[in-house]
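Q: sequence-free structure coming up:
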């Protein structure tokens, strides 16, 4: 068997129409989607297939929509006999990774991320938090600027270490604005404000993390069957207590995705399989190592192409 890693996308990868190609031709997927609508008491499938986009992009809808799509595709991979050697997810995607690793049920994960989305929305009043992507500057330069801005008494921190030359910052509106101006002066190619509803992965999320901890304690998290590379540490984890603790920390800690990808590559992975909507993570993999083989599974055709490759040596 080939040695593959599954990676699961986070917020920002959603789009109207997501998951529909699988739903249209697979009864198992139809059942999963219908159960999710009932469980969450939300017409999630309608938002996913028909929009409107502004409804789908509300955090409390986006998070379960992405998780449902990713975990539904992962269940089809499992049915086809594909077993990942390890898994990881970007932010929200870590919950999908835990489902694929057998640490969470799809039902528990859906309820958790709906709660997580609501808590993230409520943590900071609308318009008071912000995030921005910084392109083309070294990490050390960015962190130096952020420290100078924090010395002025405002909050701004690194939220995502995505790949070489792409860092996301998060904090108060004022903090992100001050940092953005200074980073441009320092030579950043671009600093782009992100269309998000809050300062995710910053210390401003700590109040939400305390409430999330209560929800996680009520969910049944098991030991993972395969290593899950955690956002907070970029290291493999399998014990349920560690997984739970890291999910709490994840809300206010930076996502160390570049390091995660590198650590997984160091384990001799033959391919990364992006399981879910979009191709954002596949792009990040190529920026870390352009020779690395990637698959992005978001419709039945790309699923079959990957399965054919995975099983080609079995004949």
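A: In hand now; what should we look at? Since we're looking at a predicted model, the values are computed, not measured. Numbering: from 1, shown residues only.
Q: use CA for all of it now, contacts and neighbours both
A: OK.
Q: Give me the distance between the closest residue to residue 168 other than its chain neighbours and residue 158.
A: Of all residues not flanking residue 168 in the chain, residue 133 sits nearest, at 4.3 Å (C-alpha to C-alpha, 6 or more residues apart in numbering). From residue 133 across to residue 158, the span is 10 Å (C-alpha to C-alpha, to the nearest Å).
Q: And for residue 38?
A: 37 Å.
Q: on that earlier part again, shared neighbours, residue 133 and residue 158?
A: 167, 168, 169 (C-alpha atoms under 8 Å, 6 or more residues apart in numbering).
Q: In TSV: those, plus neighbour count and distance to residue 52.
A: Formatted as TSV, these follow (neighbours: other C-alpha atoms under 10 Å; distance: C-alpha to C-alpha, whole Å):
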residue	neighbour count	distance to residue 52
167	22	30
168	23	27
169	30	28
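Q: just checking, which of those residues belong to strands?
A: 167, 168, 169 (DSSP state E).
Q: Contacts only, for the first one.
A: With contacts taken as C-alpha under 8 Å, 6+ apart, residue 167 has the following neighbours: 133, 134, 135, 139, 158, 159, 160, 161.
Q: Hmm, the first one is touching residue 192, no?
A: Right, residue 133. Yes: proximity of residue 133 to residue 192 meets the contact threshold set by C-alpha atoms under 8 Å, at 5.1 Å.
Q: Now do stretch 15-22: distance from first to last residue.
A: 15 Å.
Q: Residue 132 - that's part of a strand, no?
A: Yes: if the criterion is DSSP: H, G, I helix; E, B strand; the rest coil, then residue 132 is within a strand.
Q: residue ranges for the helices of the chain, please.
A: For the chain, the helices defined by DSSP state H cover 20-23, 27-40, 44-50, 53-56, 59-79, 93-100, 106-123, 139-150, 173-185, 206-218, 240-250, 257-265, 280-288, 300-311.
Q: hold the first one in mind and look at this next one:
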């Protein structure tokens, strides 16, 4: 991905580079990346100096992009994207930012390493960004993200991994029934932990996925208690997620300061397209409010069900936008189907896995 392309991606996403502090830990590779950004910043021959104006389109002409998160990772992801322009270069640039071969990890693992937060978050991020390259080839109206955001993801992943290593914890996907009392289940799981001698136990809803489905996170003893007593709490199905910590709970508080410090080197502008916040389920409206919400997201539940309603809710008879899921798996599509069947009928998943005619070596 060339320097001018990086700058265009930054500006279209409402994110601008501001200062050099976040490059300080990257050594020689950091100097190279810094040079790329400086060249991009001064290269204005291919673009207007003012922020571009977007055409107002009808709902039938609009597009929704859904990006999966941690827990969707699988070996082989990104293998089906390598034949598209710029994808290999994206991974080579990511290697310089991260300090390891990200593409090899995505394709060959080992899976235990890929499942670790410190590796998983950058892997999913870059794979999702690369998937937009495939989508632009088939529908050339969309562009991709940049290395500045990847560095923020790197800092976030490292901080969350450190917080996860400090306390044995996990996340449990729970499908309940109309009579399920999630607050009661979490409270009794916390009492169980207290009886085991665990001080200040955590067990709380970390993600509102779709009607009657939650992700509960906390101390591993609490998670195990809920699994063992699923019938008592009217859980029809439970599944332990392949993640290494209790994300979006107060167990992630140690990760807040490192991420906030990394974000100080960035200036956020008002997004040119609607981008929804996981903390409150609403659109980001002002650039300065974005960074505080990104840090708050670490310790706040994800309001995904609310976001789905906010995006697709409209008057009867109105068409819904096209929806693409970019990344490994079809989890976002399954959630969309449970939230809004009409919107799901206009959904398509952009496959990121190896196709028979794709060379990955």
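A: In hand now; what should we look at? On a predicted model such as this, the values are computed, not experimentally measured, just so you know.
Q: Compare residue 133 and residue 192 of structure 1 (neighbour count), which wins?
A: residue 133 (20 against 13; other C-alpha atoms under 10 Å).
Q: what lines up against that one once you look at structure 2?
A: In structure 2, the residue matched to residue 133 of structure 1 (TM-score structural alignment) is residue 173.
Q: in terms of contact, does its match touch residue 212 like I think?
A: No: using C-alpha under 8 Å, residue 173 of structure 2 makes no contact with residue 212, being 10.8 Å away.
Q: residues contacting residue 99 of structure 1?
A: Counting by C-alpha under 8 Å, 6+ apart, residue 99 of structure 1 has contacts 71, 105, 106, 109.
Q: just those residues now: which is nearest residue 127 of structure 1?
A: Checking the contacts of residue 99 of structure 1 against residue 127 of structure 1 by C-alpha to C-alpha gives residue 109 as the nearest, at 28.4 Å.
Q: To which residue of structure 2 is the closest one aligned?
A: In structure 2, residue 109 of structure 1 lands on residue 149 (TM-score structural alignment).
Q: Against residue 236 of structure 2, how distant is the residue nearest to the spatial centre of structure 2?
A: Centroid-nearest residue in structure 2, with C-alpha atoms, centre = their mean: residue 69, separated by 4.2 Å. Using C-alpha to C-alpha, residue 69 of structure 2 is found at 24 Å from residue 236 of structure 2.
Q: for residue 102 of structure 2, same thing?
A: Distance from residue 102 of structure 2 to residue 236 of structure 2, by C-alpha to C-alpha: 37 Å.
Q: Looking at these two, which is more packed in?
A: Neighbours per residue (other C-alpha under 10 Å) separate residue 102 of structure 2 from residue 236, with residue 102 holding more: 23 against 14.
Q: Let me see the contact set for the more buried one.
A: Contacts of residue 102 of structure 2 (C-alpha under 8 Å, 6+ apart): 91, 94, 95, 123.
Q: Report how many residues lie close to the second one.
A: When neighbours are defined as other C-alpha under 10 Å, residue 94 of structure 2 has 22 of them.
Q: Would you mind listing which of the contacts of residue 167 of structure 1 are buried?
A: Buried members of those, scored by 16 or more other C-alpha atoms under 10 Å, are 133, 134, 135, 158, 159, 160, 161.
Q: of all the residues you listed, which comes closest to residue 97 of structure 1?
A: Nearest member of those to residue 97 of structure 1, counting by C-alpha to C-alpha, is residue 160, at 17.9 Å.
Q: Counterpart of the closest one over in structure 2?
A: In structure 2, residue 160 of structure 1 lands on residue 207 (TM-score structural alignment).
Q: List the residues that contact that match.
A: 214, 215, 216, 248, 301, 302, 303, 304.
Q: how close does residue 101 of structure 2 sit to residue 155 of structure 2?
A: Per C-alpha to C-alpha, residue 101 of structure 2 is found 17 Å from residue 155 of structure 2.
Q: Of the two, which one has the most company?
A: Ranked by neighbour count (other C-alpha under 10 Å), residue 101 of structure 2 and residue 155 place residue 155 first, with 22 against 13.
Q: Check whether that one really touches residue 262, as I assumed.
A: Yes: Residue 155 of structure 2 is within contact range of residue 262, at 7.1 Å (criterion: C-alpha under 8 Å).
Q: on that earlier part again, between the contacts of residue 99 of structure 1, identify the one with the most neighbours.
A: residue 71 (27 neighbours).
Q: Which residue in structure 2 aligns with that one?
A: Per TM-score structural alignment, residue 71 of structure 1 is aligned with residue 129.
Q: Pretty sure that match sits against residue 149.
A: No: with contact defined as C-alpha under 8 Å, residue 129 of structure 2 does not reach residue 149; the gap is 10.7 Å.
Q: intersection of neighbour lists for these two?
A: With C-alpha under 8 Å, 6+ apart as the test, residue 129 of structure 2 and residue 149 reach no residue in common.
Q: List the contacts of residue 32 of structure 1.
A: residue 72.
Q: Mind telling me what it corresponds to in structure 2?
A: Residue 32 of structure 1 maps onto residue 90 in structure 2, by TM-score structural alignment.
Q: repeat for residue 81 of structure 1
A: That one, residue 81 of structure 1, aligns with residue 140 by TM-score structural alignment.
Q: Could you do residue 4 of structure 1 as well?
A: Using TM-score structural alignment, residue 4 of structure 1 lines up with residue 63 in structure 2.
Q: Nearest spatial neighbour of that match, chain-adjacent residues omitted?
A: residue 322 (4.9 Å).
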